[in-house]
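A.B. asks: pasted the sequence and its predicted model underneath.
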Amino acid sequence: MKYVDEFRDPGKARALLREIRALVADIPVCRRRPLQFMEVCGGHTHSIFKYGLETMLPEEIEFVHGPGCPVCVLPMGRVDDCVALAEHPSVIFTTFGDAMRVPGSKKSLLQAKADGADVRMVYSPMDALAIARANPDREVVFFGLGFETTMPSTAMTVLEAEREGIGNFSLFCNHITIIPTIKAILDSPALTLDGFLGPGHVSMVIGTAPYDFICRHYGKPLVVAGFEPLDILQSVWMVLGQIAEGRCEVENQYRRVVPEAGNDPALAAVHRVFELREFFEWRGLGSIDHSGVRMREAYAAFDAERRFPVPNLRIADPKSCQCGEVLKGVIKPSQCKVFGSACTPETPLGALMVSSEGACAAYYNYGGVRLGKPDRRNDGGRLAPAETRQ
């Protein structure tokens, strides 16, 4: 297939749904309870709701929304550190747009900007480096965040800053790693999962081999999935096929983008600039060993945490906010007691309502606030985007 509309073909969707229903009918456990599949990536969550996929699938299949939204898992204390850096009088603080409205304990970066801080939205770390070139008398800090998907571009920007001798550029590093996160979820006693839809963009960098432990040690099948409707339906069909046949493997549905061995140049840049932290704190998941990276000593001159004082405090989320339970898959967004009332995209209490990959934003934008839970209608393969909230 060459064109995006081919990945949204209703006829192919109906064929996949028929195959999925046939497999479900042959899996004995489905007669007792739904199968729970975690889509790790927030991009998958939004596609599932945007195209109404959950309403098409049989009731024996239930999606559990994972923590694969890097803005959503950022703890409140790290947002406070961003604000402190942004309010330093010599600093131009640069960030992706998703992070602008994530609430800290006192304010967000957007509120800090309104109060006079020089906070600028950029589309890439190279944009931040260009700002540093254009403002040699100012310190430019880039807020580096994201899984292995965005690590390479950040690392390559640091290497370019070193090559050009740009001394007024630094990185506030909050990059995180996917594998320890999945392991922490699998070790959680409160969650029972039958399989995974693996993250497509992360896998484009790291490949598929790092997921082998999920099958080997935990006995859960994983299929690396693309983001179009047919990608997700085919990935569900592939996971079901493994369960029906008694197999447990890592399979790659997203072969057109994801190489089995990963991207060597990207990984080389990451390993040159970054090293694993002993531990990193996650919103809702607590401290996870080796789940984040920091800058190596050789690049200390580009490390904002070494160049500027930051509070580095642990701040608890508001008691009314249940982002942690949603991130761990324990509850659905619509089950949070403040969802759609005190917490909306206009007045977010938690990051999951802010980010374009947040599960709460997906539920709110595609009908969850109106329905309380997804409508389980089976419409036979309609793949137009689901009606948004009026």
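C.D. replies: Done, it's in.
A.B. asks: make it CA atoms for all contacts and neighbour counts henceforth
C.D. replies: Fine.
A.B. asks: so how far is residue 13 from the residue lying closest to residue 70 once chain neighbours are set aside?
C.D. replies: The spatially closest residue to residue 70, leaving aside those adjacent along the chain, is residue 146, at 5.0 Å (CA to CA, 6 or more residues apart in numbering). Residue 146 sits at a distance of 32 Å from residue 13 (criterion: CA to CA, to the nearest Å).
A.B. asks: how many other residues sit next to the residue nearest to residue 70?
C.D. replies: Using other CA atoms under 10 Å, the number of residues around residue 146 comes to 23.
A.B. asks: show me the contacts for it.
C.D. replies: Neighbouring residues of residue 146 by CA atoms under 8 Å, 6 or more residues apart in numbering: 69, 70, 71, 174, 175, 176.
A.B. asks: so can I have JSON lines of these showing secondary structure and distance to residue 89?
C.D. replies: Output for these, formatted as JSON lines (DSSP: H, G, I helix; E, B strand; the rest coil; distance: CA to CA, whole Å):
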{"residue": "69", "secondary structure": "coil", "distance to residue 89": "31"}
{"residue": "70", "secondary structure": "coil", "distance to residue 89": "28"}
{"residue": "71", "secondary structure": "coil", "distance to residue 89": "25"}
{"residue": "174", "secondary structure": "strand", "distance to residue 89": "22"}
{"residue": "175", "secondary structure": "strand", "distance to residue 89": "25"}
{"residue": "176", "secondary structure": "strand", "distance to residue 89": "29"}
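A.B. asks: here comes the other one, which I'd like you to weigh against the first:
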Amino acid sequence: MKFADEFRDPAAARGVLAAIAGVTAEIGATADAPIRIMEICGGHTHAIFRYGLDKLTPPGLEFIHGPGCPVCVLPMGRVDECVALAERPEVIFTTFGDAMRVPGTRKSLMQAKAEGCDIRMVYSPLDALELARRNPDREIVFFGLGFETTTPSTALSIQQAAAEGLANFSVFCNHITVPPPIRALLDDPRMVLDGFVGPGHVSMVIGTRPYDFIARDYGKPIVVAGFEPLDLLQSVLMVLEQIRDGRAEVENQYARVVPDEGNPVSIAACADVYEPRPSFEWRGLGEIDLSGLRIRERYAGFDAERRFAIGYGAARAAVPEPEGCACGEVMTGRIKPRQCPQFGTGCTPEMPLGALMVSSEGACAAYYQYGGGQLEPAG
């Protein structure tokens, strides 16, 4: 494939791997005292295991998997609210396919659909807008889910609905942002991290400057990375070189896609439609200040939380994890997926306990698909 093969060239990969091994040795990292680099994005986690990069890099380097899957960090209580919305007879509930199999306390959206709820998978919120045009007698609810990568498309759809006066369209807004959970992880005394591989798709929207605090306030290097194997290997090398040189900077390996200033059109649309929530609950991380987005008052008519009195606008209690499920510990990099006692036994893609096993960006799904389903003891 033109423009893909260049980033998968074995000879070039061997050269970068040799450089990684050399810098790791210069730093003095070993298997007992490795350099711990967190890849924030779940897409990077899958790429690492798909291409076997965890096996090709030296033992003095350890990948720590971060909370970069928006489906995975969604608390179970929000899934329950999705199901409750979908069970309303007047509602056509629309969602991306990733969210369909995420378990709630009662059922998943897939199970609710099997029981007769009108739930439809869409590829874009524009598909939900078209459903609203074609079904004026039904309430069309779009499940707005994702990091800064997907927030612009939802924002633009709300603006379009407002322009057309579509009174039967609303968004259940669960959009979240990347920088606040990184700060929460860095503030956690239990986390030992030496550097970050930053998300590529998110950075395509917001640019690289929102990560300045990582280097400035915490002295940790971060390199925004692409998704091909050579992208990731080069980004790891750039992080290691910063550590070796005693530097802490924000670097952009993915400059062919990511401008440092981000996408001004997307940023403007999001600023018009959303405002920060005072707090938002993350699975495994708890409530994080200013980490979620809600729909501004000027677009209140398109806010499903206001329209149906659900979510953070209604009284709610935290929903505990299923017994034995370690999604929170895996999500925050405290343990690896195979250290969860349920991995591959009580929790499989066919019968998942948690979202990490069914999301296309979930760490458990990556381990199960590319790393085997063998159980490893914790510790």
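C.D. replies: Looks like it arrived, so ask away. Please read all numbers here as calculations on a predicted model, not as lab measurements.
A.B. asks: show me the contacts for the residue at minimal distance from the centre of the first structure.
C.D. replies: The centre of the first structure sits closest to residue 69, judged by CA atoms, centre = their mean, with a distance of 2.1 Å. Applying CA under 8 Å, 6+ apart to residue 69 of the first structure gives the contacts 41, 42, 43, 146, 355, 357, 358.
A.B. asks: buried residues, stretch 105-120 of the first structure. List them.
C.D. replies: By neighbour count with 16 or more other CA atoms under 10 Å, stretch 105-120 of the first structure contains the buried residues 107, 108, 109, 110, 111, 112, 113, 117, 118, 119, 120.
A.B. asks: now the last one: which helix or strand?
C.D. replies: Put plainly, it is residue 120 of the first structure. strand 119-121 (DSSP states H and E).
A.B. asks: same for the helix or strand encompassing residue 156 of the first structure, what does it pack against?
C.D. replies: Taking DSSP H and E as the criterion, residue 156 of the first structure maps to helix 151-164. Under the contact definition 3 or more CA pairs under 8 Å, 6 or more residues apart in numbering; DSSP states H and E, helix 151-164 of the first structure sits against helix 125-134, strand 139-146, strand 169-175, helix 264-273.
A.B. asks: swap in 10 Å and give it another go.
C.D. replies: When contacts are defined as 3 or more CA pairs under 10 Å, 6 or more residues apart in numbering; DSSP states H and E, helix 151-164 of the first structure packs onto helix 125-134, strand 139-146, strand 169-175, helix 200-206, helix 264-273, strand 274-276, strand 293-295.
A.B. asks: of all those, which one is nearest residue 81 of the first structure?
C.D. replies: strand 169-175 (9.2 Å; CA to CA).
A.B. asks: after that closest one comes which helix or strand?
C.D. replies: In N-to-C order, the element after strand 169-175 of the first structure by DSSP H and E is helix 178-186.
A.B. asks: enumerate the positions of that next one that are buried.
C.D. replies: In terms of neighbour count (16+ other CA under 10 Å), helix 178-186 of the first structure has its buried residues at 178, 181, 182, 184, 185, 186.
A.B. asks: once aligned to the second structure, how far is it on average?
C.D. replies: In the superposition with the second structure, the average deviation recorded for helix 178-186 of the first structure is 0.5 Å (mean CA distance after the TM-score superposition for the first structure).
A.B. asks: what's downstream of that helix, the next helix or strand?
C.D. replies: strand 195-198.
A.B. asks: how far does that following strand sit from its chain's centre?
C.D. replies: 14 Å (CA atoms, centre = their mean, to the nearest Å).
A.B. asks: circling back to that earlier point, okay, among the contacts of residue 146 of the first structure, which ones form the most distant pair?
C.D. replies: Pairwise over the contacts of residue 146 of the first structure, using CA to CA, the maximum falls at 69 and 174, 12.9 Å.
A.B. asks: so where do the strands sit in the stretch 201-350 of the first structure?
C.D. replies: Assigned by DSSP state E, counting those that start in this stretch, the stretch 201-350 of the first structure shows strands spanning 222-224, 250-252, 274-276, 279-282, 286-289, 293-295.
A.B. asks: just say which of those is most tucked in.
C.D. replies: strand 222-224 (a mean of 29; mean count of other CA atoms under 10 Å).
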